[in-house]
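A.B. asks: Build me a model:
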Amino acid sequence: MKDKNYILLVVAHALIGLLIYTFPAFSKIYAILIVFVGFYFVIKNRNINNEVLFVSAYIVGSEVFLRMTGGNILYEFSKYSIMIFMVLGMYYSGFSKNAIPFWIYLILLLPGIIVATETLNLKSDLRNALSFNISGPACLGISAIYAYNRKIKFSQLNTILLSMGLPILATTVYLIFYTPELKTILVSTGSNIETSGGFGPNQVATVLGLGMFVFFSRLILESKSKLIFVINLIILFNISYRGLVTFSRGGMITGLFMILILIFFLYVNTRNEGKYRLNLFLLFFVLGFAFTWIYTSNQTGGLIDKRYANQDATGRVKESQFTGREEIWDNEIASFKDHPVFGIGVGKGLEVREQETGGLIIASHNELTRTISEHGTLGIIALMIVFTTPMFLYLDNKQNIYIFCFLVFWILTINHAAMRIAAPAFVYSFSLLKVYMDE
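C.D. replies: Next up, the predicted model:
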């Protein structure tokens, strides 16, 4: 991509963030445009160049932004859209006959849905319960079937990641204008909704951590000139800073793990003559990250240091490392022990906790324990399919240097944010792509 085109894309998305902050109603127009332009883009080209991956990546990057600004027509709009685009892509380009593991994965989810129709109370809205809990796994299964062993150039994959990163840049610009002066609103080390655009800090930090990885990869691999390097460094700094001040740790720690894994694979696959340049890039990154942390610490009055040390504002260590989520895990494991084969049914875990807590509605943050609880042993088999398949494919897919970055994003994200957003489901599917380097 030419420097001029890249700069235009960056500026355009910065302006989108500013425009939606100034005129919130534009968020709905933005959402509609994404879908209609996406359909036009795919149908016109008949998915010759895997256009559905570019469009779906953009939807993933914009999902939290649209939720934050009231742009989504339906709450699960992004997951449904991605599934429709994946099916459209399969219509034009087919899919691998070897994608059988993920057909099995989808079939294994069905008994939990059937059990739910029998176990959920009449007062429960079955459609909403299924939509909230099963749309993420369904999105993963359909995306995986499309992506399984699909050949794609490394340069294309980087452009797809950019498609995901650009709306995250727009989100970051929106947060810059939305967030009040930090020292006037920070009184504790808990996740902060005011620094998260008035939305859930967990989801916001998740996409910002993903954006951090995207622009780090561009900093290292796609900065062909000093100007683009500086632009990517500035974007990386701003996304990292905005992610840190949400005070939600999961997404940022996940992004950092992805970066460390990428660094490892780059070192392993870089020849000696290229390691000097790589070391230079890494020096800039380490200095930039250190500066970002010091700046954030200063702006938050040291509260960010206490947050990551699991301390409250007074410096006392908190009793729980995971903000009380251990109790939900225990509850879900207990449900599995009581119903080990087919589980308690999709969405039933929410009802169980509501009954046990006297009316409190506590949704699961952990997709692993939720799946085990609500799908039983069949759920464990489904999870094993998802976890092990990329590892087997890697044996014949060494050129996909991102493969374990994507797998780690999926497994760490679903451990703290379940599948509330489409990102872990769709990004996981990238680990199944057959990547080859450009000639």
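
A.B. asks: alpha carbons only for contacts and neighbour counts from here, please
C.D. replies: Will do.

A.B. asks: Excluding chain neighbours, what is closest to Trp410?
C.D. replies: The shortest distance from Trp410 to any non-neighbouring residue, by Cα to Cα, 6 or more residues apart in numbering, is to Pro424 (4.6 Å).

A.B. asks: cool, and Tyr30?
C.D. replies: Gly71 (7.4 Å).

A.B. asks: same deal with Ala57?
C.D. replies: Closest to Ala57 by Cα to Cα, 6+ apart is Met164, at 4.7 Å.

A.B. asks: tell me the SS of that neighbour?
C.D. replies: Three-state call for Met164 (DSSP: H, G, I helix; E, B strand; the rest coil): helix.

A.B. asks: Before we compare anything, build this one as well:
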Amino acid sequence: MKERNYILLVLAHVLIGALIYNFPQFSKVYGLSILILGIYFVIKNGNRGNEVLYVSAYLVGSEVFLRMTGGNILYEFSKYGVMAFLFLGMYYSGFSKNAIPFWIYLLLLFPGIIVATETLNLKSDLRTSLAFNISGPACLGVAAIYNYNRKILFSQLNNILLAMGLPIIATTMYLILYTPELKTILTSTGSNLETSGGFGPNQVATLLGIGMFIFFSRLVLESKTKLMFALNLIIIFNISYRGLVTFSRGGMITGLLMILILIFFLYKNTRGEGKYKLNILLVLFLLGFAFTWVYTSNQTGGLIDKRYANQDATGKVKESQFTGREEILDSEIDAFLDSPVFGIGVAKGLEIREEKTGGEIITSHNEVSRTFAEHGTLGIMALLIVFLTPIFLYLDNKQNIYMFCFLVFWLLTINHAAMRIAAPAFVYSLSLLKVYMDE
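C.D. replies: Got it, this is the predicted structure:
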């Protein structure tokens, strides 16, 4: 991508973030524009260049921002939108006949739905309950079928990631304008709504974490000039800082691990002068990251240090490292042991916890244990298909240097944020692409 076009895209999304902050009603226009322009873009080109992946990536990147600002047509619009665009892509471009593992994956989820129709109480809204819990896995299955062994150039994959990253820039700009002076609002080390746009810090940090990774990859692989390097470094600093001050750790730790995995593969595949240049880039990045942490620590009065050390505001180590999520995990393991074959049924775990707490709604943050509980042994088989398939494909696809980054993002994200957003499903599916380096 030309430098001028890249700068214009970045500035346009800074402007979008500022516009939506100052004119909240513009969020609905923005959300609707993504859908309309996306359909036009795909149909006009007949998906000859996998346009559905660019549109889907943009939907994924904008999902949390649109939820935060009330711009989504439906709360789960992005998941359904991704599936709809990928089905459109299959219509134009087909899909691999070897994607059988993911047809099996989707079939393994059906018994849990059938069990739910028998086990959920009549007072539950069956359709809503099932949709909330199954839309994420369904999105993963559809995205995986579309992307399975689909041939793509490395430069195209980087542009798909950029399409996901651009709305994260808009999100970051919105957070800059939305967040009050930190020292006036921070009193504890818990996740903070005021620093995450008034929306769920877990989901916000998850998207900022993947944004941090996307622009690090561009810093190292796509910064051809000093101006581009400086611009990407500034973007990473702002995204990282905004992610840290949400005080939600999962997304930021995941983003950092993705960066470390990418660094490992870059070192493994770089020789001679390229490795020397990579060393310089990494030193500059590490200095930038260290500055970001020190700056964040200063702005939060040291609370961020205590948060990542699992301490409260007084410096006392918290009893729970996972903010009480161990209790949910224990209840889901018990549910699996009670119904180990077909599980207790989709959404039944939430209903059981609601009954035990006298009406308190406690959703699971862990997709792995939820799948065990609600789908039983069939769920374990489904998760093994998802985990092992990209690893087997990698044996014949070593040029997808992002593969393990994408797989780790999916695995870690579903362990702290379940599949409430489309990101883990779509990003995972990118690990299945057959990537070719540009000539």
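
A.B. asks: picking up where we left off before, relative to Phe426 of the first structure, how far out is the residue nearest to Ala57 of the first structure?
C.D. replies: 11 Å (Cα to Cα, to the nearest Å).

A.B. asks: what touches both of these two?
C.D. replies: 57, 60 (Cα atoms under 8 Å, 6 or more residues apart in numbering).

A.B. asks: Next up, the contacts around the residue nearest to Ala57 of the first structure.
C.D. replies: 54, 57-62, 211 are the contacts of Met164 of the first structure under Cα under 8 Å, 6+ apart.

A.B. asks: Can you say which helix or strand has the residue mapped onto Leu208 of the second structure from the first structure in it?
C.D. replies: Here Leu208 of the second structure is matched to Leu208 in the first structure, going by TM-score structural alignment. According to DSSP states H and E, Leu208 of the first structure maps onto helix 201-221.

A.B. asks: Check which helices and strands that helix sits against.
C.D. replies: helix 51-68, helix 154-178, helix 226-244, helix 249-269, helix 272-299 (3 or more Cα pairs under 8 Å, 6 or more residues apart in numbering; DSSP states H and E).

A.B. asks: Mind doing that once more with 7 Å?
C.D. replies: helix 154-178, helix 226-244, helix 249-269 (3 or more Cα pairs under 7 Å, 6 or more residues apart in numbering; DSSP states H and E).

A.B. asks: what about the spatially closest residue to Gln321 of the second structure that is not a sequence neighbour, distance to Leu257 of the second structure?
C.D. replies: Closest residue in space to Gln321 of the second structure, ignoring its immediate chain neighbours: Asn310 at 6.3 Å, by Cα to Cα, 6+ apart. Using Cα to Cα, one gets 19 Å for the distance from Asn310 of the second structure to Leu257 of the second structure.

A.B. asks: now Gly251 of the second structure
C.D. replies: Counting by Cα to Cα, the gap from Gly251 of the second structure to Leu257 of the second structure is 10 Å.

A.B. asks: count of neighbours near the residue nearest to Ile48 of the first structure when sequence neighbours are not counted?
C.D. replies: The shortest distance from Ile48 of the first structure to any residue other than its chain neighbours is 7.3 Å, reached at Ser93 (Cα to Cα, 6+ apart). Counted with other Cα atoms under 10 Å, residues neighbouring Ser93 of the first structure total 16.

A.B. asks: Ok, Phe264 of the first structure next?
C.D. replies: Should you count by other Cα under 10 Å, Phe264 of the first structure turns out to have 11 residues around it.

A.B. asks: Repeat that for Leu15 of the second structure.
C.D. replies: So Leu15 of the second structure, with other Cα under 10 Å, has 16 neighbours.
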